[in-house]
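J.: A predicted structure for the sequence below; I have some questions about it.
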Amino acid sequence: MASTPVTTYVAGLAPPLREVAERLVEILDAGLEGRDGVMWHGHPVWMDGKTPVAGFKAYSAYVTLMLWQGQRIDDATGRLAGSGSAQMASTKIATVDDIGEATISGWLQAVDDLPAA
C-alpha cells in the first residue's frame, strides 16, 4: 500500500484528478507488488530499491503517468510517449474513464519483465 505522504498528496488534489490518482495508486500498488509508493521529487513514485519504476504527477487538467523504462516496452495502444531523460515514457490521464486499467497493468508487467538495463 502506498505510504502516508502519497495518500496526503492524493487527498490534496481536486476532483476529478483526485479520483484518477486514487485509482492509479491502486493499480500501481497491485501491479508493482513489494514496492511502495513514496514521495520522490515532489510526486508519488514506486521504487525498486533506489531505482524509480513508475509514478505520477498531477497538473491542472490531467495526471501524467510515468514509466521510467517505458520506451523499452511494446505499446500497441500508442498511448505512451517518450518523455524526459533516459527511457521514460508517459501518458496523460484526465478522468477515471481515461485510465485503461488493463493497459496500465500490462505496461507494469512488461516493465517488470525487462532485463536489467
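T.: That came in fine, so what should we check first? Numbering: from 1, shown residues only.
J.: C-alpha only now, for contacts and for neighbours.
T.: Fine.
J.: And the strands in the chain?
T.: Per DSSP state E, the chain carries strands over the ranges 37-40, 43-48, 51-58, 63-67, 81-82, 89-93.
J.: any chance of these in JSON lines, plus mean neighbour count and distance to Glu101?
T.: Formatted as JSON lines, those follow (neighbours: other Cα atoms under 10 Å; distance: least, Cα to Cα, whole Å):
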{"stretch": "strand 37-40", "mean neighbour count": "20", "distance to Glu101": "18"}
{"stretch": "strand 43-48", "mean neighbour count": "21", "distance to Glu101": "17"}
{"stretch": "strand 51-58", "mean neighbour count": "20", "distance to Glu101": "15"}
{"stretch": "strand 63-67", "mean neighbour count": "23", "distance to Glu101": "12"}
{"stretch": "strand 81-82", "mean neighbour count": "16", "distance to Glu101": "18"}
{"stretch": "strand 89-93", "mean neighbour count": "21", "distance to Glu101": "12"}
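J.: okay, now the one to match up with it:
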Amino acid sequence: MIALEIQAYNNKQTTVDQKICEILATTISSELVEAESKIWHAHPVWFLNGNPIVGYSKQKTGLRLMFWSGASFEDEKLNVIGAKFKDASVFYTKIEEVNINDLKRWLKKSKEIQWDYKNIVKRKGKLERLL
C-alpha cells in the first residue's frame, strides 16, 4: 500500500511522471513490505531499520530512481555518479523505460547490500557496510 503523503507527491507530477511514480511506488511497496516509507528531503523514500534504501525524485533529466547502496550492486544499468557515497540511479522519461524485472532485481539487492547511511553523521561522513 502506498503511503498517503507519497500518493500526494505522485499526484503533483505531470501525467507521464504520475504513471512512472505509480509503478515505482507500487512495485517498491510490494517488494519491500517490511520497509517504512515517507517523504524525506521532499521526495518519496523507503527505509529498512531507519536506513534509506530507495527513493525517487523529479529532476530536469527525468524521474530519478535512486538506490542509496546501488553502486555496490555492480549493475551496468545503474549510473554511479560520485565516489564518496555508494548511491546509483536510473532516470525515466517514459513509462515504457521502466523494466519491472530490473526494478525487482535491484530491490532484492537493496535488501542484501546496504551501507549505513543512518549513522553517517555520527561517523563523520564515513560509510560502513551493513551485514
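T.: In hand now; what should we look at? Since the model is a prediction, treat every value here as computed from it, not as a measurement.
J.: on that earlier part again, could the strands of structure 1 be laid out in CSV, adding distance to Ile27 of structure 1?
T.: Below are these laid out as CSV (distance: least, Cα to Cα, whole Å):
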stretch, distance to Ile27 of structure 1
strand 37-40, 11
strand 43-48, 11
strand 51-58, 11
strand 63-67, 11
strand 81-82, 20
strand 89-93, 14
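J.: Out of the ones you listed, which is closest to Pro5 of structure 1?
T.: With Cα to Cα, the closest approach to Pro5 of structure 1 among these belongs to strand 37-40: 6.4 Å.
J.: how about the closest one, aligned to which bit of structure 2?
T.: Counting by TM-score structural alignment, strand 37-40 of structure 1 lines up with residues 37-40 of structure 2.
J.: From Thr15 of structure 2, how far out is the residue nearest the centre of structure 2?
T.: Central residue of structure 2 (Cα atoms, centre = their mean): Val54, 2.2 Å from the mean position. Distance of Val54 of structure 2 to Thr15 of structure 2, computed by Cα to Cα, to the nearest Å: 22 Å.
J.: could you point out the longest helix in structure 1?
T.: helix 17-31 (DSSP state H).
J.: how close does that one sit to structure 2?
T.: Compared with structure 2 after fitting, helix 17-31 of structure 1 deviates on average by 0.7 Å (mean Cα distance after the TM-score superposition for structure 1).
J.: What helices and strands are in contact with that helix?
T.: Under the contact criterion of 3 or more Cα pairs under 8 Å, 6 or more residues apart in numbering; DSSP states H and E, helix 17-31 of structure 1 touches helix 4-11, strand 51-58, strand 63-67, helix 101-113.
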